[in-house]
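>>> Using only what follows, build the 3D model:
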Amino acid sequence: MMRKNNRGGVGEVFLRGLLYSLLIAAAVFFGIMVTKLIKQKIKDSKLDEAHNIEEVADIITAKLSEGKGDIDSVSMYVKRVSDEDLKRINEYISTLCGSVDTYRTSGNPNKGKAKVTFEIKKNTTTYVYDYLKNGTAIPSDNFDANRLYEAVKNIADSCTSPGMADYQKELRLHDYLVNHCQYSYGSPDDENEFRAYGALIDGEAVCSGYAEAMALLLTYSGVECKIVIGSSKDENHAWNLVKISGDWYHLDPTWDDPVELGIVTHAYFNLSDDQIAYDHSWNRDRTEKASSTSQNYFNVTSKICSTVSDFELTAQFGMNSPGNSFETAVSGGNAADYIQQFVNDYYFTSLKYTLIERNSYTVVIIYK
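Below you'll find the predicted structure:
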């Protein structure tokens, strides 16, 4: 009797099992992918939406400020913002918490709504600020960041003391920065000129470098300080907001450092929103309100003159004081007329001066 051949049956069972296994694996894989897509869709639905480059910058700054230096990317929907504007994003954001390295888009943000993801990089300022605010250790192999921290520490310790009032800390650190940093017009090949490193170590920086340096020095000294991104004299500009005695004030160390004159001025020291708005523009809805003038430099020093006689007395004292210039302010009169009266009364042949208008007074800087 012949035996029945079961080889074909075994093979068929094996193939059927293999097919089932592949189908199950495919179903699991497909399920995982669908789940990921659903989760991504839910995540994307919660993304912020920006309609101009300023809103893009505000969202990035807010996300970086919420984190502790550990954010690698920021995603959002962007609507009708040109690629040219997106390439200039670092001109609009506060770089204390990081800056944009690259970005990628899904769609065309210039023609409609597109998802844009910005890759974030840390710079020397970011590492130092993160350490001062959150205690995050600066990498030991980052020589420049560690050198910047030591500079911040040494400068702040030499200019201030723990029992000093915040206003005095601010004044001394402001004067140090203006005295030791020279304004640069910025070289695209030298990032340090745009950072606190350029201001505090190289002694040369653009406005963002001044603002970063001021923020690091004040933060180290226990004074709350932020960076404002806006414009001044039709150019992108950065300056500071400082909290003194419970109120916020604008501080612009860049404009207090007249180019090539080698002097320290205080025309932009602790201004209110309305005062600095005379020649600065920014989005007020996205910054702290600065309405007080009590800690304004000229109010604190009582250097605001309301009469010609007050001005002449102040000017006499200034001309006889050390230094190659002095500053005061005029309120309730024409500053140029006050100066001319002083020249006539005290027999000066001429007097070189600069006038800086504010909404309630005029700053007068006289050069000896």
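>>> CA only for contacts and neighbour counts going forward, please
Fine.
>>> Mind naming the longest helix for the protein?
Ranked by number of residues, the top helix in the chain under DSSP state H is helix 7-45.
>>> Need the residues that contact the next helix or strand after that helix.
Sequence order places strand 49-50 as the next helix or strand after helix 7-45, per DSSP states H and E. For strand 49-50, the external contacting residues (CA atoms under 8 Å, 6 or more residues apart in numbering) are V56, I59, M76, Y77, V78, K79.
>>> Second chain to compare with the first, below:
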Amino acid sequence: MTCAVAFFGCSCSLTDDSESSEPKRSSIIEKSVTTPSAQDVENDKDYADVKTDYAYDTLTDDYVKELYMRIAKSVDTVYAPNITTTGSLSDYQITQAVEAYKNDHPETFWLKGSSLFVPYGDTTSVKLDYTVQNDKLIAAKKKFNIAVASVLKNLPSGNDFEREEYINNYIIDNCRYDDAAAENNDVQGNENDAYGALVDGKAVCEGYARAFQLLCNKANIDCVLLSGTANSDNHAWNGVKIGGDWYQIDVTWNDTDGENNYAENDYFNLTDDLMFKDHKLSYKYSELNSQTYLSVGTWCNFYVPKCTAEKYNYFNYKYPTVSDPDNADDVSQAIANAAKNGDEYFSIVVDKNTDFDYMYDRIMNDGYLYNWVSEANEINGYSPRLAESCYVYRKDELGVLTVELEYVD
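Just a heads-up that it's a prediction; the model follows:
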């Protein structure tokens, strides 16, 4: 009997419970199965100081773990390999293994989420599926490695946030969202993998997320892929560990494609509460079994970090927080610095312990913003000079006011 496993995208019932503790790196439990050594795979990594096996650590089925490790030993071949693994496996088990490996290793852009398999008694033969093979794969890997090296060449040596910001900005500046592929559900090339984002310069959300995960891993930042829905459509984004805490980031939605730039980076390092206002997680594989999985047929998750930290939220980290406009001298200096940099926008974070509407009214109608801009001009000696009237965008959910800076010739 020949069976096929495919990775489909569709909506499913949702859960919002996140794992509260981070899984530890574990070795494979060897009982009735024989697996390649986990250390063999570790030795193949070119970024040793970052954890890249979050999906693997959620696996509890020894047969699935074995297949994962056999994929790891075979996936670098230039042709799609046949793998013989222990156990008479179901499509649910095979899908878990393939998707777990893909989620842990976004650099394997050629590995598809589908496969053919044939059970033979106590073993199963699994034929992996590649998007490209042989000489074309060799050439594609070369282009991909050059592109990744080019990005990392200018990686700043700063803290986690600064490296993360560079990666986020690189992707949104150099990749465009492929609306046609997304709207027609018709991915013809590499739009849903890191190759599409980093080499072709076009991708859908999954390509954005896998490219971000890969570059974060290369920059020694832990990062995982998250799957679910947004605006009722299938969607992919990331969890990222910055300064020791987990945050959610949606690089696709941070990319405004030159429109509504005031909203750029609104989805940069959010808490669960903020992200889940318009994003919903799909099931975790650990919540399913071989029967319930058949009725879902959707993008599912492996490790889902709990994200409650706020320190490295984009706005909290980069802009001043105002709790009392009468004691906010740092705002004028921050606006002056933004003007010196030629920034298009500047943001003010309203202290979450104050009433946002009240603070907005005071800042806008009692002349505080006007005074801060005027003082910024004085600090800079009117070079550059900012117009003292400007557009302000309210971001109530984020507790942020974003000011569009207008420069006077």
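>>> tm score of chain vs chain?
Scored against TM-score structural alignment, normalised by the length of the first structure, the superposed chains reach a TM-score of 0.60; 280 aligned residues with a CA RMSD of 4.5 Å.
>>> coming back round to it: so which of the contacts of strand 49-50 of the first structure is the most crowded?
Of all these, V78 has the most neighbours under the rule other CA atoms under 10 Å, reaching 27 neighbours.
>>> Is it in a helix, a strand, or coil?
For V78 of the first structure, the secondary structure call by DSSP: H, G, I helix; E, B strand; the rest coil comes out as strand.
>>> Can you tell me how far it is from I24 of the first structure?
Remark: distance between V78 of the first structure and I24 of the first structure (CA to CA, to the nearest Å) = 40 Å.
>>> could you pull out the strands for the stretch 51-200 of the first structure?
With DSSP state E, counting those that start in this stretch as the criterion, the stretch 51-200 of the first structure has strands at 73-79, 99-106, 113-121, 182-183.
>>> Any chance of those in TSV with distance to S45 of the first structure as columns?
TSV is the format used below for the strands of the stretch 51-200 of the first structure (distance: least, CA to CA, whole Å):
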stretch	distance to S45 of the first structure
strand 73-79	9
strand 99-106	15
strand 113-121	11
strand 182-183	45
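>>> Which stretch among these approaches G222 of the first structure most closely?
Nearest of the strands of the stretch 51-200 of the first structure to G222 of the first structure, taken as CA to CA: strand 99-106 at 24.4 Å.
>>> Now do the buried residues in that closest one.
Across strand 99-106 of the first structure, burial judged by 16 or more other CA atoms under 10 Å covers S99, V100, T105.
>>> Longest helix in the second structure, please.
helix 134-153.
>>> Would you mark the buried spots in that helix?
Quick answer for helix 134-153 of the second structure (16+ other CA under 10 Å): L137, A140, K141, K143, F144, A147, V148, V151, L152.
>>> What does the last one correspond to in the first structure?
Put plainly, it is L152 of the second structure. When the first structure is aligned by TM-score structural alignment, L152 of the second structure is paired with A156.
>>> Please determine how far its match is located from T124 of the first structure.
Distance from A156 of the first structure to T124 of the first structure, by CA to CA: 18 Å.
>>> what do you get for S272 of the first structure?
Taking CA to CA, one finds S272 of the first structure at 31 Å from T124 of the first structure.
>>> where along the stretch 201-350 of the second structure do the strands fall?
Going by DSSP E, counting those that start in this stretch, the stretch 201-350 of the second structure shows strands at 202-203, 223-230, 233-242, 245-249, 279-281, 321-322, 345-350.
>>> now the longest one and strand 245-249, what's the angle there?
Spelled out, it's strand 233-242 of the second structure. Following axes from the mean of the first three to the mean of the last three CA atoms, to 10 degrees, one obtains 150 degrees for the angle between strand 233-242 of the second structure and strand 245-249.
>>> And strand 233-242 of the second structure, what does it pack against?
When contacts are defined as 3 or more CA pairs under 8 Å, 6 or more residues apart in numbering; DSSP states H and E, strand 233-242 of the second structure packs onto helix 205-218, strand 223-230, strand 245-249.
>>> against the first structure, where does it fall?
Against the first structure, strand 233-242 of the second structure falls on residues 235-244 (TM-score structural alignment).
>>> what does the matching stretch contact?
Applying CA under 8 Å, 6+ apart, the contact partners of stretch 235-244 of the first structure are 91-92, 166-167, 207-208, 210-211, 214-215, 223-231, 248-254, 270, 295.
>>> That one vs the second structure, mean deviation?
The superposed stretch 235-244 of the first structure is, by mean CA distance after the TM-score superposition for the first structure, a mean 1.4 Å from where its aligned residues fall in the second structure.
>>> Can you list the buried residues in that stretch?
Under 16+ other CA under 10 Å, the buried positions of stretch 235-244 of the first structure are N236, H237, A238, W239, N240, L241, V242, K243, I244.
>>> How about stretch 59-78 of the first structure?
Within stretch 59-78 of the first structure, the residues that count as buried by 16+ other CA under 10 Å are 59-61, 63-64, 68-69, 71, 73-78.
>>> Which one of these is nearest to A329 of the first structure?
T61 (36.2 Å).
>>> Give me the most central residue, the second structure.
Within the second structure, the residue whose C-alpha comes closest to the C-alpha centroid is N238; the distance, by CA atoms, centre = their mean, is 2.7 Å.
>>> Can you tell me, leaving aside adjacent residues, what's nearest to that residue?
Once flanking residues are discounted, N238 of the second structure sits nearest to L225: 4.7 Å by CA to CA, 6 or more residues apart in numbering.
>>> pretty sure that neighbour contacts N103?
Yes: with contact defined as CA atoms under 8 Å, L225 of the second structure reaches N103; the gap is 6.3 Å.
>>> so how far is D273 of the second structure from C175 of the second structure?
Taking CA to CA, one finds C175 of the second structure at 28 Å from D273 of the second structure.
>>> now the longest helix of the second structure: how far from the chain's centre is it?
Computed by CA atoms, centre = their mean, to the nearest Å, the separation of helix 134-153 of the second structure from the middle of its chain amounts to 21 Å.
>>> Now do it against helix 205-218, angle only.
60 degrees.
>>> Now do helix 134-153 of the second structure: which elements does it pack against?
With contacts taken as 3+ CA pairs under 8 Å, 6+ apart, helix 134-153 of the second structure sits against helix 205-218.
>>> how big is the offset of the helix it packs on relative to the first structure?
Mean for helix 205-218 of the second structure is 1.2 Å (mean CA distance after the TM-score superposition for the first structure).
>>> What is the corresponding segment of the first structure for that helix?
Taking TM-score structural alignment, helix 205-218 of the second structure hits residues 207-220 over in the first structure.
>>> Many thanks, I have nothing further to ask.
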